[in-house]
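K.L.:
here is a sequence together with a model predicted from it:
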Amino acid sequence: MFLILLRFSDNKASATDHMSGHKEWIRQGVDVGTFVLVGSIRPGVGGAVIATGTERHLIEQRVAEDPFVIHNVVVAEILDIEPSVTDARLAFLAG
């Protein structure tokens, strides 16, 4: 699984200009089952995504297509996590 951190960058002020495209990018990731959680990093420093079910190069490609990344609203960091212990409610992440 992957933890994608999207931290605001130099062009944060243009976030509203690219918000609809960013939300569509999120929706597509959820619709295809790649994104299993999307949320904000508090206090207002960016966002985070948990992604699963694919390979790193595909995650990198998907992240590169985010309008926020394209327009330097955020800088993305992708952490590759290999789950070893999970609560039963999250067992699908270990598979």
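P.N.:
Okay, I see it. Numbers count the residues shown, from 1 in each chain.

K.L.:
contacts and neighbour counts: CA atoms only from here.
P.N.:
Will do.

K.L.:
residues contacting Ser14?
P.N.:
If you count contacts by Cα atoms under 8 Å, 6 or more residues apart in numbering, Ser14 has them with Val73.

K.L.:
list the buried residues for stretch 42-60?
P.N.:
Within stretch 42-60, the residues scored as buried using 16 or more other Cα atoms under 10 Å are 46-52, 56, 59.

K.L.:
let's bring in a second one:
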Amino acid sequence: MFIINLHYIVPLEELDAHMDAHVKYLKKYYEADVFLMSGRKVPRTGGIIIAQADSKEILETIIAEDPFFQHKLAEFTITEFLASQAHPGLKALLRD
């Protein structure tokens, strides 16, 4: 499991010009069962994506498709973690 942390580095107006393409990108990877949850930070300084992938390298390739990455609108950091506990509704996501 991974936490992708986005930190916006441009004014929100510039970011919003690419929001539709970013949402389309997110939907692609929700449909592929890579992204599990995402949303804006409060205050709106970036975003968080919770993802699952076989490796950090695969996830880095996926992130390279994000318009926010391609247009250098945000800095991305990836934190890998081993999920050992989860809410009962999310237990199917835990890997042995």
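P.N.:
Looks like it came in fine. Treat the numbers as computed from the prediction; the structure is a model and nothing was measured.

K.L.:
if we can go back for a sec, mind checking which of the buried residues of stretch 42-60 of the first structure land in helices?
P.N.:
Applying DSSP state H to these, the entries found in helices are 56, 59.

K.L.:
in strands, which of the buried residues of stretch 42-60 of the first structure fall?
P.N.:
Counting by DSSP state E, these place 46-51 in strands.

K.L.:
can you redo the residues you listed as a markdown table with distance to Asn72 of the first structure?
P.N.:
Listed next are those as a markdown table, based on distance: Cα to Cα, whole Å:
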| residue | distance to Asn72 of the first structure |
| --- | --- |
| Gly46 | 12 |
| Gly47 | 14 |
| Ala48 | 16 |
| Val49 | 17 |
| Ile50 | 21 |
| Ala51 | 21 |
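
K.L.:
quick revisit: in JSON lines, list the buried residues of stretch 42-60 of the first structure along with distance to Ser84 of the first structure.
P.N.:
As requested, the buried residues of stretch 42-60 of the first structure are exported to JSON lines (distance: Cα to Cα, whole Å):
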{"residue": "Gly46", "distance to Ser84 of the first structure": "27"}
{"residue": "Gly47", "distance to Ser84 of the first structure": "25"}
{"residue": "Ala48", "distance to Ser84 of the first structure": "21"}
{"residue": "Val49", "distance to Ser84 of the first structure": "19"}
{"residue": "Ile50", "distance to Ser84 of the first structure": "16"}
{"residue": "Ala51", "distance to Ser84 of the first structure": "16"}
{"residue": "Thr52", "distance to Ser84 of the first structure": "14"}
{"residue": "Arg56", "distance to Ser84 of the first structure": "18"}
{"residue": "Ile59", "distance to Ser84 of the first structure": "21"}
